[in-house]
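Visitor: sequence plus predicted model, see below.
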Amino acid sequence: MGSLGSRFQSTSTRPTEEVSEEVCERKGHGCECRKRKRTSHCECDSEPEEDDSLLDTPRRKKLKSTSKYIYQTLFLNGENSDIRICALGQEWNLHKVYLCQSGYFSSMFSGSWKESNMMVIELEIPDQNIDTEALQVVFGSLYRDDVLIKPSRVVSILAAACMLQLDGLIQQCGETMKENVSAKTVCGYYAAASIYGLDSVMKKCLEWLLNNFMTNQNVDLMKELGVDVMEQLIQSSDLFVMQVEMDIYTALKKWMFLQLNPSWEGPLKQLLPDAENWLCKRRTDLGEEEPFLSTEEGSPYAPVFRHIRLQYIINDLSSARILERDNILPPDWLSAMYKQQWFTMLRTEHDNDHGPQEANKEEFELNSMRCGRKLSKDGDYCWRWTGFNFGFDLLVTYTNRFIMFKRNTLSQPCGGAVSLQPRRHLAYRLRLASFDNSGKLVCSRSTGYQLLTLEKDQEYVVMNLDSRLLFFPLYVCCNFLYTSPQSERRMEAPEPESSARSAS
């Protein structure tokens, strides 16, 4: 019984059902009954008399908003119009008080222009991007609080908004463009942003291209990309490269072929063979010995190819042979680079150049090696990028959510010469990224610009990853600088005596 009584007692005193009494304070009833706090009624609630408080309770009823009424009545129906705007063969019955929100019309009506007192205005439209549908949206925006802008129509609306000097609508167009950058829109958006001065949109488009031009190559996009935009991409150290610098050269070869043969149609995998056959046919049929970029047809593309970092192509024998075979680049470009790399190799061997030891971001941005790798799914990976890097054999490992660098000297086999210097230095930046189907960044990580010293066979954890932030496929992009920047290099020539002693 004691336990049963305890259970009843605990049940009656549960906190969620705590009971206390208070005097009902309803005015006008003179009620002195007591009610429970947990309820919202007392005994007076059972009285049939209507509660005065209900008379003061508002009832919700959805009414037509003022904005919608104005838009329908004044703009669409044109009621009480005091001015008619004619443009592109269409007429709009509008109102000066609303048109004055536009800087264009405000200046027109407030100045000494002849149109300030006219009832009908013929509007000249000098911009071919503006059409009647865009004008309908822009004029209508003056009569409503919000405007829905289709991404496919945003350039025309932006053009009209800029002409009529509607800053708020211009900003909204810019936001719409930035949210909808893709392979289909990026070139058009970039061109429009350049015309109408939307720097933030241009920056967003360039970022998208830097991330996607190499990682997700697209034939239609290559056809659209002009020389000016391509030059900006190729010169940037932020270009997301898959594999090595040679792949940039190969991509440019395909791009140039499409620029000169825009009617080409076919799958992406057929593009490179057709581009190479076209170049070969020119060399054989026309008997051209002159490099293609030196010809009249090829010269417009020389500024773009000029930004290829040839030092990271000629460090691989098979790649160097392809350059010679293609005969696209002028010989003096290559000979100058061969000379530079030869002296760099001699310096690392005989002048104790152990790599960059002081921060020099400018040199890094201009001359760092660009390379990358795609990890299709989670797992364990270990790789190196091809090419001779002055005896610095760098292995990259992805395992257990860690990315590590290892300077290999003796622990792993290597096909080329390996430096046995006690310490080597390098500058690097490693970036990770995942993209959705439209090429928009889903996640990204970066180490930023870093300096690193590695001893023989030493490993270094570059990045520790949070599994919750990883999405596959995962793209890894690296920049490396293995030799000292020019400002750090020792330029003095060796003394003849020491050379003689070495020879003996």
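Guide: Done, it's in. Bear in mind the structure is a predicted one, so any value in this text is a computation, not a measurement. Numbering: from 1, shown residues only.

Visitor: only C-alpha atoms for contact and neighbour calcs from this point on.
Guide: Noted.

Visitor: wait, doesn't residue 379 sit right on residue 399?
Guide: Yes: with contact defined as Cα atoms under 8 Å, residue 379 reaches residue 399; the gap is 6.6 Å.

Visitor: may I ask you to name the longest strand in the chain?
Guide: Ranked by number of residues, the top strand in the chain under DSSP state E is strand 423-435.

Visitor: after that strand, next one along is what?
Guide: Toward the C-terminal end, the helix or strand that comes next after strand 423-435 (DSSP states H and E) is strand 441-446.

Visitor: strands along the stretch 1-150 of the chain, start to end?
Guide: Taking DSSP state E, counting those that start in this stretch as the test, the strands found in the stretch 1-150 of the chain are 21-23, 34-36, 83-87, 90-94, 120-122.

Visitor: closest one to residue 11 among those?
Guide: strand 34-36 (17.5 Å; Cα to Cα).

Visitor: what helices or strands is the closest one leaning on?
Guide: Judged by 3 or more Cα pairs under 8 Å, 6 or more residues apart in numbering; DSSP states H and E, the packing partners of strand 34-36 are strand 21-23.

Visitor: next, the one to line up against it:
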Amino acid sequence: MATVTHISPMNGGGCSSGNSIGKIFGNPLFHRGVTSGFQAVSVLKAPVKPFRGHVSLERMLSASSHGRQRTQAGHTNRWQLRHPLGSDLLGQAQAERTERTMRVALNTSLRTIRTADSPQPCTHDEPPLPRLTLLASTSLPRSPRRWCLPFEFLICVLMMMCFCVYLLCSVPGHPSKATPEDLFYLLSRSVVHYNQPDVVLECLGSQWELHCPNLTKSGTLSDLYMSTRQQRARSLQDRAGSGKSGKDKSYSRPGSSNSSRDRQNGKKPAGPLVLQLSVKEATVTKEALSFALRTLYNPEACPEHWGEGVLSTAALLGLPHLFQRCLTEMINKISSSTVCVFHRVSCKFKETSLQRACERWLELYLVTELTCFIYLRDLPFELLHKTLSSPRVFAACEYQLLKTVLYWVFLQFNPAAQILPSHRFIMTFFSRAGVFLEQPVGQRFTILFRALRLHGITQRAHLEEMQQIHVFPQSWLLFIFSKHYYTLHSGGDMQVTDFSQQAVRFGMVIEREPQYCTRTIGLYGFYFLLKAASIGELDSHGFSLQRLKHWDPAMSVRACERHPFSMMTERALSYQINVQAHVHGQWQEFNSGPINQEFGLTKRTCKSQVFKVRGLSLPIFVTFALAFAAV
């Protein structure tokens, strides 16, 4: 029952009880008179909610007047009271709603949240207000009940967020601590919205939880699922018929809602079906299996490395789309470090597209790239011989192919080498006593040296090197030198019976702008300028050769002083221009075919026809094959 309280002024002036109460309650409830003191104030006019179950008048009157403790909130000039105000109804309602939500959704360790970044106590003259306590039996008006997420779902979301932060915050430069099983679980659960698994695959010592809609994308797992399901059904029928109870081979995640519901209904929990897949292929690893299973949920997922492991796993699980995608990625990623491995994989799976791509890459980059790396030792013998015998193999000159074979043979006898040694060191290795090709250890390499066009090596320095290394028998060297001698003294006449096998090749590469390249070559006293340049439109290129005079500026002084020079005014030449480049993402070859032409010293007769090709993209590999027909 409400009462009326009359407060009369005290004699003696300014420091009255009215002043103390006024400081506590403020002006709205108590007004200090100027001449007549305090007037009667009815408590019935005050709101009831602030006094209901929260703060009593006696506690407020008995509060200490030593000062109010405040806390600085953040780094700004804002101060936060240590205790809430009794008249802050909106703050009380928000606090109650927050407390109710946190009690349902979060655990105990997350309920206490500090809002002051740098708490600094500050003392004022006002007395501290009592701490506001929210009681469970408060009669404050409650808001309508809102929809809340299940507690298990919120816990799962919180765990997944923490796991994502754990993966993203790993130390840069170090491998992630996440296991293949964790990566698969993270992706699969996020795709299926944390539904219970239908199947558990036991493979490579781990358990992989799968779902039927995604399982059907794998032919092997679908067949295994159907056979295991039929076997399980027959086993249950046999047990029901015999009246015996046995343990069903199933897997259930502890604490699942389905298992608890089945136990409450008195039914036997029916967990996921367990599939067992044995792996005999050593290249199928957990990393490859995890990635292959992740593609069942996200077809656009990418592994760390495309290679034999992914291809073997795709073949094991019966994933044709992943198998073809892996083949395409491997073809696009052929390089010096992968070409040998990819070719071996193509032969293992009998994939002709990957095999042709590796062989095509070797025809262009065997001399220009692979010879410069230690990966040359992984090149099989048969593949090297096939590449050397190909008419499309590219090299700047015939000596570069001989150098590649010597490097490869050296690496076969020194498999422990970690880096490619210098050219001088390799030449010293072959300068030991005894002819290499005549010894038992070197006779099996004879077929490789016979695939080379040794008659096309005409430079004096290269011929001297062939004499210094003890690789070729004396009969081979005598045949090569005598042939050069007679050809040089006969005006360049070459005994050519097969142009495709006996023509001398010279190559050059256009790799960057400006798309223009020239090279001066000499053959038996005749010198030519090889040209390759873009003409007219940007995608058109022209290729030609021009005979040079001995006083031409393109001729070097050393070539004029140390090399022979033929003064014949007319010379018949058979030449062929071969261009290889990327066209619409595929390597294509453009060949002019053998062309016979008389080259003179005049401006009208010294140039060849221009071989034009359109639609080429960099890099462009150009090979000029030359042969002097006997007159």
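Guide: Yep, it's here. What you see is a predicted model; the values in this text were computed from it and never measured.

Visitor: TM-score for these two?
Guide: Here the superposed chains carry a TM-score of 0.63, computed using TM-score structural alignment, normalised by the length of the first structure; 387 aligned residues with a Cα RMSD of 4.4 Å.

Visitor: hmm, back to that, could you export the strands of the stretch 1-150 of the first structure as TSV, including distance to residue 5 of the first structure and mean neighbour count?
Guide: As requested, the strands of the stretch 1-150 of the first structure are exported to TSV (distance: least, Cα to Cα, whole Å; neighbours: other Cα atoms under 10 Å):
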stretch	distance to residue 5 of the first structure	mean neighbour count
strand 21-23	25	11
strand 34-36	25	16
strand 83-87	87	17
strand 90-94	82	17
strand 120-122	92	15
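
Visitor: would CSV of these with distance to residue 222 of the first structure be doable?
Guide: Shown next, in CSV, are the strands of the stretch 1-150 of the first structure (distance: least, Cα to Cα, whole Å):
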stretch, distance to residue 222 of the first structure
strand 21-23, 79
strand 34-36, 75
strand 83-87, 37
strand 90-94, 38
strand 120-122, 41
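
Visitor: so which of the ones you listed gets nearest residue 197 of the first structure?
Guide: Taking the strands of the stretch 1-150 of the first structure one by one with Cα to Cα, strand 83-87 is closest: 24.6 Å.

Visitor: for that closest one, what is the distance to the chain centroid?
Guide: 41 Å (Cα atoms, centre = their mean, to the nearest Å).

Visitor: any idea of the angle the longest strand of the first structure forms with strand 441-446?
Guide: Calculated by axes from the mean of the first three to the mean of the last three Cα atoms, to 10 degrees, strand 423-435 of the first structure forms an angle of 170 degrees with strand 441-446.

Visitor: tell me the helices and strands packed up against strand 423-435 of the first structure.
Guide: strand 441-446, strand 450-455, strand 474-481.

Visitor: now do the last one: distance to the chain's middle.
Guide: If I follow you right, that is strand 474-481 of the first structure. 16 Å.

Visitor: ok, the first one next?
Guide: Chain-centre distance of strand 441-446 of the first structure: 10 Å, with Cα atoms, centre = their mean.

Visitor: sorry, back to before: which parts of the longest strand of the first structure are buried?
Guide: Neighbour-count burial for strand 423-435 of the first structure, with 16 or more other Cα atoms under 10 Å as criterion, is recorded at 424-435.

Visitor: what's the answer for stretch 283-295 of the first structure, then?
Guide: 283, 291-293.

Visitor: that older thread, nearest to residue 500 of the first structure, out of the strands of the stretch 1-150 of the first structure?
Guide: Judging those by Cα to Cα, what sits closest to residue 500 of the first structure is strand 83-87, at 87.2 Å.

Visitor: and the closest one, what other elements does it pack with?
Guide: Looks like strand 83-87 of the first structure contacts strand 90-94, strand 120-122 (3+ Cα pairs under 8 Å, 6+ apart).

Visitor: and the spatially most central residue of the second structure, which of the three is it?
Guide: The centroid of the second structure falls nearest to residue 304 when counting by Cα atoms, centre = their mean (5.0 Å). Residue 304 of the second structure falls in the coil class when you classify it by DSSP: H, G, I helix; E, B strand; the rest coil.
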